[in-house]
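only geometry, no sequence info:
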């Protein structure tokens, strides 16, 4: 049965799978005649699984499209984008229906769930706001002149922003984590676009419809885990665990191998590898076994020898990578957690740049494509040992590692620095909400685990 199972989300980049479009009859809310809704479950490369919806009515010509992400992310996301010139209005935005959009300079806020998820631009959001405010203005001028004048004044302010006479800020906050704002100078960091992830509150989880486990069941599960922890710890470290999962590329059933291992001169990590027999897609992911370190870590390596390409690299999902000589700056979430070699890391970066539709696809202009092609060529030169550059790794969680070929002695070409995290970095890691100080045991009665604040 597993061999005949078809993928749920079809990758549009794949030519082997025909898009499975579902058509259903649905009521047009404009003319109240029956129209057609077309649904396609697909996967946008380097983004995530989505459901594309398109409605059209042959009777009145009404037409609209929407996008709905297939699953929620582990963390919420908030973007702060400063609009300074006309081309900034064309920034592409993938916005879920759970995202709140605001412009602080106007005290304008578009609440979540007020509109369907969509792929749009900054200008598109502001234009649609103007259109919404302009509706019924003729009636207001007759019966509520004062309100109509206030709305006209507000529309004029939006029009001024659309002319880019002054800088303004667009804030998009999405607790589901399914929102994205384009960076046109990628892979370099955009100084006018700030992205922050955060842990959702219980209220936010409830708003987006996430279910919670029963507290009693959770308590029982935690107690069972504690009872079995000592018994299972040794056996887990010595064996490879295999469990069933779903391929994130073709959605067919596959298996993931997981092993706990110790990296010399570093720490314990969990390595997970998946190889799908259905589509051949292979992934590996690394998680730190010791949680977040007390300090952040910066690693700087000067490449001076082709042998450097064989150095082992552990890149956590919070680690940023920079190559100043190439003008390359990658955020932690671009290629996720990896345990590979330096050569393998550069190949992953190159492949990601080549296959990213926002950088090299039809929506990308020729000048940007030329920059990306030049960067890809430079990365190949670095990988072949023909170009010497500096690799910088910055991990606020302190869970990244680059092999020291001279260990236990110092590496003359590598510098490792530990640093105190800033408040903003702790906030992004969710540490500021963790309060564990000033707690002591209430009693030493066996079987009691109650804690009180001293």
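Sure thing, it's come through. Here the structure is a predicted model, which means the values were calculated and not measured.

switch to C-alpha atoms for all contacts and neighbour counts from now on
Noted.

got the contact list for the nearest residue to residue 122 once chain neighbours are set aside?
The shortest distance from residue 122 to any non-neighbouring residue, by C-alpha to C-alpha, 6 or more residues apart in numbering, is to residue 89 (4.9 Å). Contacts for residue 89 were tallied using C-alpha atoms under 8 Å, 6 or more residues apart in numbering; they are 83, 121, 122, 123, 162.

Can you tell me the SS state at residue 89?
helix (DSSP: H, G, I helix; E, B strand; the rest coil).

Residue 318 and residue 362, how far apart?
To residue 362, residue 318 is 30 Å away according to C-alpha to C-alpha, to the nearest Å.

the more surrounded of these two?
Using other C-alpha atoms under 10 Å as the criterion, residue 318 and residue 362 rank with residue 318 on top: 20 against 10.

Touching, the more buried one and residue 426? I think so.
No: with contacts counted by C-alpha atoms under 8 Å, residue 318 stays clear of residue 426, the gap being 11.7 Å.

give me the number of residues near residue 54?
Neighbours of residue 54 under the rule other C-alpha under 10 Å: 15.

and the residue lying closest to it once chain neighbours are set aside, what is it in contact with?
Leaving aside its chain neighbours, residue 54 sits nearest to residue 65 (4.3 Å; criterion: C-alpha to C-alpha, 6+ apart). Under the criterion of C-alpha under 8 Å, 6+ apart, the contact list for residue 65 reads 52, 53, 54, 55, 118.

Got another one to weigh against that:
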């Protein structure tokens, strides 16, 4: 049998791939109603996402149209950004907007609804400039036909110009149910002093707007018969027990990086003095991408948990750490704060967690390229401090805060009830905002309505 070299579906544009796979489709021209050609190119923007480039051209009338569409999956949760614009550097912050991003400026009661503009990569000042350009269109004709409306629009445009001049601080709010928008942090990797990000669980209506439906909502459509290679019903009830008995299950998935077919290995394991967790590892033969994920085997705990781990010597590096996707990390001595989904869920050690943080910061998109948005010297100095910690030249405290309570840090004490000098554990009641991020407020509302 001959084997065909497997290539990623979404590939980088480079000199090593001089002939990218372009798909040509005969399409209807909306200008002259003749047939033109639509060309599709699947590629990826480094450190951002996979995209589909579409280019239409009509040889008869010369009409052309170019579009870009996301080629990846939606994020698991929606996202809200709130930026306080106080300094000129805030106007130069890079902003990534998707089609589903809604823009608001509360001080002017101004809003750009979602799906009213195409996704783009711009700046904070660029958002205001685009709003001014849009409102200025047809103003000359409007002044003749509707002078009062034109006067009010001129007054509003003047207010937008004041925002660009920073006459007074103002607020920019972004909300994206797809989770695919972003505001640059010039102070990275330190905490952003004027910008906050909040993840939220989508409602059923928002999922439907994205074309996402639950299994119960699509039951009315007949499902195709299962393939013969699936586990038979007689052994399905024992599949959970099979996972417990040190068996590694393998199933076919798509690579999260290039979307090529890949294998995912899954194993259920028990962490002493904690709970069962599911460890999943995916290796892509096409692009070489590797990913490791850890999912909790149980639901959300009644209380959140906060761990303070002291790392001062080599023995502290061997402490096992289970970090869930909802767990944020902080190192006060280095003024470092990392969100829960930045490093993802992983089962590692204190050394592995610090090493993964240094590796991710070294590959940060804002620190690379011809015009990096972050200071190369500042980032290099920060990574050097992290390396000093890994070389036991600097002692730090790792603070892990998980509102879902699904994270765990190993105690060096033989008796789990006895305190560990290098570990402090605090359990706390979640706030309303934390419950909203976990989707618990929606569940309580549904239970109340059903009762």
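Received the coordinates, thanks. Please read all numbers here as calculations on a predicted model, not as lab measurements.

Mind checking the TM-score on these two?
The TM-score (TM-score structural alignment, normalised by the length of structure 2) is 0.86; 437 aligned residues with a C-alpha RMSD of 3.6 Å.

Centroid-wise, who is the farthest residue in structure 2?
Computed with C-alpha atoms, centre = their mean, the residue of structure 2 farthest from its C-alpha average is residue 144, at 47.7 Å.

Translate it into the numbering of structure 1.
Under the alignment (TM-score structural alignment), residue 144 of structure 2 pairs with residue 142 of structure 1.

Residue 187 of structure 2 too?
Using TM-score structural alignment, residue 187 of structure 2 pairs with residue 185 in structure 1.

so is that match in a helix, a strand, or just coil?
Recorded secondary structure, residue 185 of structure 1: coil (three-state DSSP).

need the contact list for it.
Counting by C-alpha under 8 Å, 6+ apart, residue 185 of structure 1 touches residue 368.

how near is it to residue 252 of structure 1?
According to C-alpha to C-alpha, residue 185 of structure 1 and residue 252 of structure 1 sit 35 Å apart.

same thing with residue 228 of structure 1?
32 Å.

Of the two, which one has the most company?
Applying other C-alpha under 10 Å to residue 228 of structure 1 and residue 252 shows that residue 252 carries more neighbours, namely 21 against 11.

on that earlier part again, in three-state terms, label the residue nearest to residue 54 of structure 1 for me.
Secondary structure assignment for residue 65 of structure 1 (three-state DSSP): strand.

now the strands for the stretch 351-451 of structure 2?
396-402, 408-409, 423-428 (DSSP state E, counting those that start in this stretch).

Contact partners for the corresponding residue of structure 1 for residue 423 of structure 2?
Mapped onto structure 1 by TM-score structural alignment, residue 423 of structure 2 lines up with residue 414. Applying C-alpha under 8 Å, 6+ apart to residue 414 of structure 1 gives the contacts 299, 300, 301, 302, 404.

separation between residue 414 of structure 1 and residue 358 of structure 1?
Residue 414 of structure 1 is 34 Å from residue 358 of structure 1, where distance means C-alpha to C-alpha.

for residue 261 of structure 1, same thing?
In this view, residue 261 of structure 1 and residue 358 of structure 1 are 37 Å apart by C-alpha to C-alpha.

Looking at these two, which one has more neighbours?
Counted by other C-alpha under 10 Å, residue 261 of structure 1 and residue 358 do not tie: residue 358 has more neighbours, with 20 against 16.

which non-adjacent residue is nearest the residue mapped onto that one from structure 2?
The equivalent of residue 358 of structure 1 in structure 2 is residue 366 (alignment by TM-score structural alignment). Leaving aside its chain neighbours, residue 366 of structure 2 sits nearest to residue 373 (4.9 Å; criterion: C-alpha to C-alpha, 6+ apart).
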